[in-house]
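>>> okay, here's the prediction I keep looking at, along with the sequence it came from:
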Amino acid sequence: MQWIVLVVSGLLEAVWATALGRSEGLHRLTPTIVFFVALFLSMAGLAYAMRDLPTGSSYAVWVGIGATGAVAYGMATGAEAAGLAKILCVIAIVGGVIGLKLVS
């Protein structure tokens, strides 16, 4: 159960990071609300998962999922350039996250 919560929390990290970028310095209302709600839920989920999972692995997986999600969203929407090198780096992050899950 903690791993599921951790993955969802990582996805919410991508949501709040994206919303923060769209909020224009917390000046646009809707993205700012999405940012704060997703931030709270993401942190609460991380805290819950860390009750039973190792801190280092939990944090690395959470950040990895969030970073990968934010970059993937940016590439999918065209807000960020998608090149082979960038895609290979994202794949390396995903591989590291999967590796941490397998050894934990």
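Looks like it arrived, so ask away.
>>> alpha carbons only for contacts and neighbour counts from here, please
Fine.
>>> outside of stretch 26-35 itself, list whatever touches it.
For stretch 26-35, contacts defined as CA atoms under 8 Å, 6 or more residues apart in numbering pick out 15-17, 19-20, 22-23.
>>> use this one as the comparison:
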Amino acid sequence: MHWMLLIIAGLFEVGFATCLGKAKLSVGSVAAWWYVGFVVSLSISMLLLMKASESIPIGTAYAVWTGIGAAGTVLVGIFLFKEPVTFWRIFFITTLIASIVGLKYVAN
């Protein structure tokens, strides 16, 4: 159960990073709504990370949380913000994901 909360927390981390990116491209009330989305996503992400770390070691939980957020944000950048897709970006995202999976298997 705590691993599922951690994964959802990581997805909300992607959400708050995406909201920041969209707010940067917006103006006025549209930007304000993206900032509201940022605050809501950030709050949910932190609460779920806090809950997940009750039974997962904090070092592992934080590494997995940031890894999901980093990999997800890069993918959002590629698909939503048209950021460049290069061999090395994909290579390192793949190694990051492999590391996240590895941490899950070696956690107590």
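That came through, no problem. Just so it is clear, the model here is predicted, and its values are computed rather than measured.
>>> what's the TM-score once they're superposed?
For this chain pair, the superposition-based TM-score is 0.94 by TM-score structural alignment, normalised by the length of the first structure; 104 aligned residues with a CA RMSD of 1.6 Å.
>>> can you lay out the contacts of stretch 26-35 of the first structure as TSV showing distance to residue 72 of the first structure, secondary structure and neighbour count?
Below are the contacts of stretch 26-35 of the first structure laid out as TSV (distance: CA to CA, whole Å; DSSP: H, G, I helix; E, B strand; the rest coil; neighbours: other CA atoms under 10 Å):
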residue	distance to residue 72 of the first structure	secondary structure	neighbour count
15	11	helix	23
16	14	helix	26
17	12	helix	19
19	14	helix	23
20	16	helix	21
22	16	helix	16
23	19	coil	18
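>>> remind me, longest helix of the second structure?
helix 28-52 (DSSP state H).
>>> list the buried residues in it.
Neighbour counts over helix 28-52 of the second structure (16 or more other CA atoms under 10 Å) mark 31, 33-38, 41-46, 48-50, 52 as buried.
>>> tell me which helix or strand the residue nearest the centre of the first structure sits in.
The centre of the first structure sits closest to residue 66, judged by CA atoms, centre = their mean, with a distance of 1.2 Å. Following DSSP states H and E, one finds residue 66 of the first structure within helix 55-77.
>>> repeat for residue 93 of the second structure
Residue 93 of the second structure is located in helix 87-106, with elements delineated by DSSP H and E.
>>> and that helix, what does it pack onto?
Secondary-structure packing of helix 87-106 of the second structure (3 or more CA pairs under 8 Å, 6 or more residues apart in numbering; DSSP states H and E): helix 58-79.
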